[in-house]
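Peer 1: build me a model from this:
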Amino acid sequence: MSAVTASQAAGPAEPLGPGASAAALAAAVALPPRAERAARAEEAADRLRTAAVEAVAVTWVDNAGISRVKAVPVSALVHAAEWGVGTAPCFDVFLADDASTTSPFIGGPTGDLRLYPDLDRLVPLAAQPGWAWAPGDRHTQAGGPHPGCQRLFARRMEAAAAARGLSLRAGIEVEWVVALAGPPHEPPQYPTHGPAYGMHRLTDLSDYLRDVLRALGEQGLSVLQIHPEYAPGQFEVSVAPEGPVGAADTSVLVRHTIRAVSAKYGLRTSFAPLVEPDVVGNGGHLHLSLWRDGHNLGHGGSGPHGLTAEAEGFLAGVLRALPELLVLGCSSPAGYLRLVPSHWAGAYQCWGLENREAALRLVTGSTGERAAAANAEVKCFDASANPYLAVGAVVAAGLAGLEQRLALPPEFTGDPAEAEPGTVPRLPQGPAEAIAAYEGSAVLREALGEPLHQAVLAVRRAEAEQYAAVGPEELVAATRWRY
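Peer 2: Below you'll find the model as predicted:
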């Protein structure tokens, strides 16, 4: 069911690699002139002082999916914008438990990088008075892009789409479990025991959820919905779509904000794939749509459910690559415990219209809003992923499918777990299968570049080995409070 085929209907193909888009790719990851950075930082620092902000947290996300941070006082923001903040490249081979490994290009005690705050995303933190936040890009001491920088990778992939006249709108759903504060080794004790999706839960924690909404709104984020989810103590928030890099930035900011609001209420949060064994876990579903000249290519075409040939080729490329994409979208070994059939986790490599059991779910939207709302959802991802790697890799896989004029296989309706055995392939059921698929993917290797590709591979192998001999309960306990 998951096989994709070449089609002659997708129109002219364009190269994915350097070629004509080399200049655009280089420009996407280049630092602006130092004087320009300094002038903008001066203006930003003045605004922050007016808002009583005293320090800026500059974050990046490592290959294990953990947000790391360097902070500077507002008085040092101009210098940070001009010269960056020192960070060690070894963070690219850190594991989720803060152990480390090494890779052929990155690892060990030698070397340094410069972390530059992205002033376009600089924002005072509503739930952390006196603090602001900005995502960071990592460059070499000489000023060139660090080949292991995950955010710059996502920028390159967004630029690769733009070089073809394409843009993407993306959003990452954030699911989390809230629990009473306690020691790290303790399992969760929940502040509400209301039913799944129940008003009971919202009533129990209405002040808390209101303050989550308030903080997100004060930070300029447009919340689409917030609601209780299925598992005990679980909630979900969705925000408005934006470009791929912006969506990844927002995903990081939303999680930091939820954690900060929770702390004020004496609560702790987990975005881990599983918080308890044998319970529905936290997803990090990625929604995206493909656009050209202001037109949503997921609507108005002659393909399945109105897909244009370009959108179909793009989605076929994503569907084909799902086994290897799990290495980037389902980072933790615990994530494979979440990919359980018949749990709406997207455990099967198939697609379908509004099919919540398919790993790739097509969403057309309601009649009358489809031109704006049509999108696809990658359901097999979770929040242990580095969001920049996840969105960038999906764009790379989609562009490869578009270039190769792939067509989607027949869609699957219903639960693929009930299909004839062998009819619908399961996605990898453990890290080893996904790693093997990742190693064999020429598309991801080319898109990521060898240093980043190998660093990711080293981290995945190390964590797979780290937890190879432990059972589900120990694996979940070891990861539940790391994300």
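
Peer 1: make it CA atoms for all contacts and neighbour counts henceforth
Peer 2: Fine.

Peer 1: isn't A396 up against L444?
Peer 2: Yes - in this structure A396 lies within contact range of L444 using CA atoms under 8 Å: 7.1 Å.

Peer 1: these two - which one has more neighbours?
Peer 2: Using other CA atoms under 10 Å as the criterion, A396 and L444 rank with A396 on top: 27 against 22.

Peer 1: which helices and strands sit right next to the host helix or strand of that one?
Peer 2: Element membership for A396 (DSSP states H and E) is helix 387-403. Packing contacts for helix 387-403, counted by 3 or more CA pairs under 8 Å, 6 or more residues apart in numbering; DSSP states H and E, involve helix 150-162, helix 244-264, helix 309-329, helix 442-448.

Peer 1: got the angle for that helix vs helix 244-264?
Peer 2: Helix 387-403 and helix 244-264 meet at an angle of 150 degrees, taking axes from the mean of the first three to the mean of the last three CA atoms, to 10 degrees as the criterion.

Peer 1: sequence B follows; please return its structure for comparison with A:
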Amino acid sequence: MATLADPVPGGRPGDVERATELAAELAGRGVHGIVLAYVDTAGVGRVKTVPTARLADAVAWGVGMSPVFDTFLADDSVVTTDVLGSPDGDLRLFPDLDRLVVLAAQPGWAWAPVDRITQEGERHPGCSRTFLRRTVAEAEGRSGLRFKAAIEIEWSIGLGSAPGGEFVPAVSGPAYGATRQVELSDYTSDLLAALAAQGVEVDQVHPEYAAGQFEVSVGALDPVAAADRSVLVRQTIRAMAGRHGLRVSFAPAVSATGVGNGGHLHLSCLRDGRNLHTGGDGRYGMTAEAESFVAGLLAHLPALTAVTAPSPASYLRLRPSQWAGVFTAWGRETREAALRVVTGTLGRRERDANLEVKPVDLAANPYLALGCAVAAGLDGIDSAAALPEEITGNPARFGAEEAAARGVRRLPTSLTQAVAEFRTDEVLRTALGPVLADAVTAVRLGEAAAVEGFDDARVAAAYRWVY
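Peer 2: Prediction:
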């Protein structure tokens, strides 16, 4: 479980002593440096590193980094808001010792996610990990709800020897094909070993639909730990690929056409340890609160897309009839619906029942995506929102009149449309707070402006190796 308390200058009680002992243990295991990791508003992983011997100092006083990264774009240019984007100021990165792990695919290194606070010891309002921690803690304090979450990871594996920025699939064979598993069995076997060594519970890893594409599904944790795990797993996938002469892309669209890489969110609500998505009187065993949680997410999906599909390349993936979930619809095990109700197999439903949010890709900052999804679902619970009619099959088959009658809307087809929806959604903006909400808007509009006039192939190329 991730530490849920805010860091403080000088360290929380016992932190420095613990870090001192941990540093000695790590040094004895041949660990020379610690990767301090966070994800910026654009969805790009950023890091600083410290020698292992400096871990206790980092836990006590943090490591400096400019707040300007809150408004970096994926191409490393900078946009501004009224309070962010200036070269002035400093923040402190505080590693979470509860989530520190030795990196099995990067000998000599350990890894830890960070929270960011100001030099005055206050929460940084642009810190997405702090936002998610605050959101889940407030939900538990106000209504007794807890959550479990997991993020699916799809990635495309290319040849490291491919010229320039080109993507050349490193594996042949059909979707889900045995050929792909055989051709990359050494890589995926080493990847599984590395993840196991890092304490990551893997449910499955398999070839996926698109050329050179694989997917890994991991076990559910509390939302903060789930977001941390998503960042860690991607770091491991990339590092292990490099050791095998491969290159990986987590971009929403590696190419201009075809199925892209998703990052579906899985969420379940719990009260007193009981899974509210099963054993109730509602549809498919959902409790009334679970149905309202789904309804809240459904209502906020168009605005949520600005957070869960934050790249211009995201909209090359969000196309009908590609299992990307591009309509405001829900259904049991319906892979074309944006919200897929997963009941689980009889005998395992208390463990497995959850909600899958499909219009999500790995350009999304996982802390922002999970925090906003939880906020949207909580809004549904708070208002006792009614869950509309279930949709089966492909919603793309509906004509305009039938779609309107069923309440089925096409999600935004561009990043600028998603931002327009986000700007009018007071629930999501209030949950994020004005500083972070304005950063989301500024960064998304900056990304859209950066590729204005690009054709689809150029958009895909611009983001292919970024995330």
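
Peer 1: what angle separates the helix holding A396 of structure 1 from helix 150-162?
Peer 2: Angle, helix 387-403 of structure 1 to helix 150-162, by the same axes, to 10 degrees: 20 degrees.

Peer 1: the helix or strand that helix 387-403 of structure 1 is followed by corresponds to what range in structure 2?
Peer 2: Heading C-terminal from helix 387-403 of structure 1, the first helix or strand you meet, by DSSP H and E, is strand 406-407. Taken onto structure 2 by TM-score structural alignment, strand 406-407 of structure 1 occupies residues 385-386 there.

Peer 1: which residues are contacting that stretch?
Peer 2: Contacting residues not belonging to stretch 385-386 of structure 2 are listed as E291, S292, F293, A295, G296 [CA atoms under 8 Å, 6 or more residues apart in numbering].

Peer 1: got those residues as TSV, with distance to H264 of structure 2 and neighbour count columns?
Peer 2: Below are the contacts of stretch 385-386 of structure 2 laid out as TSV (distance: CA to CA, whole Å; neighbours: other CA atoms under 10 Å):
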residue	distance to H264 of structure 2	neighbour count
E291	19	25
S292	20	24
F293	17	31
A295	18	27
G296	18	26
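
Peer 1: not counting sequence-adjacent ones, nearest residue to the residue most central in space within structure 1?
Peer 2: Nearest residue to the geometric centre of structure 1 (CA atoms, centre = their mean): P387, 2.2 Å. Excluding the flanking residues, the one nearest P387 of structure 1 by CA to CA, 6 or more residues apart in numbering is A248, at 5.0 Å.

Peer 1: same thing with G430 of structure 1?
Peer 2: Closest residue in space to G430 of structure 1, ignoring its immediate chain neighbours: Y336 at 5.6 Å, by CA to CA, 6+ apart.

Peer 1: contacts only, for that neighbour.
Peer 2: Y336 of structure 1 is in contact with C330, P428, Q429, G430, P431, counting by CA under 8 Å, 6+ apart.

Peer 1: just after whichever strand or helix holds it, pick out the following helix or strand.
Peer 2: Assigned by DSSP H and E, Y336 of structure 1 belongs to helix 335-338. Sequence order places strand 348-353 as the next helix or strand after helix 335-338 of structure 1, per DSSP H and E.

Peer 1: show me what the very next helix or strand once past that following strand is packed against.
Peer 2: The helix or strand immediately downstream of strand 348-353 of structure 1 is strand 358-363, counting by DSSP H and E. Where contact means 3+ CA pairs under 8 Å, 6+ apart, strand 358-363 of structure 1 is packed against strand 348-353, strand 375-378.
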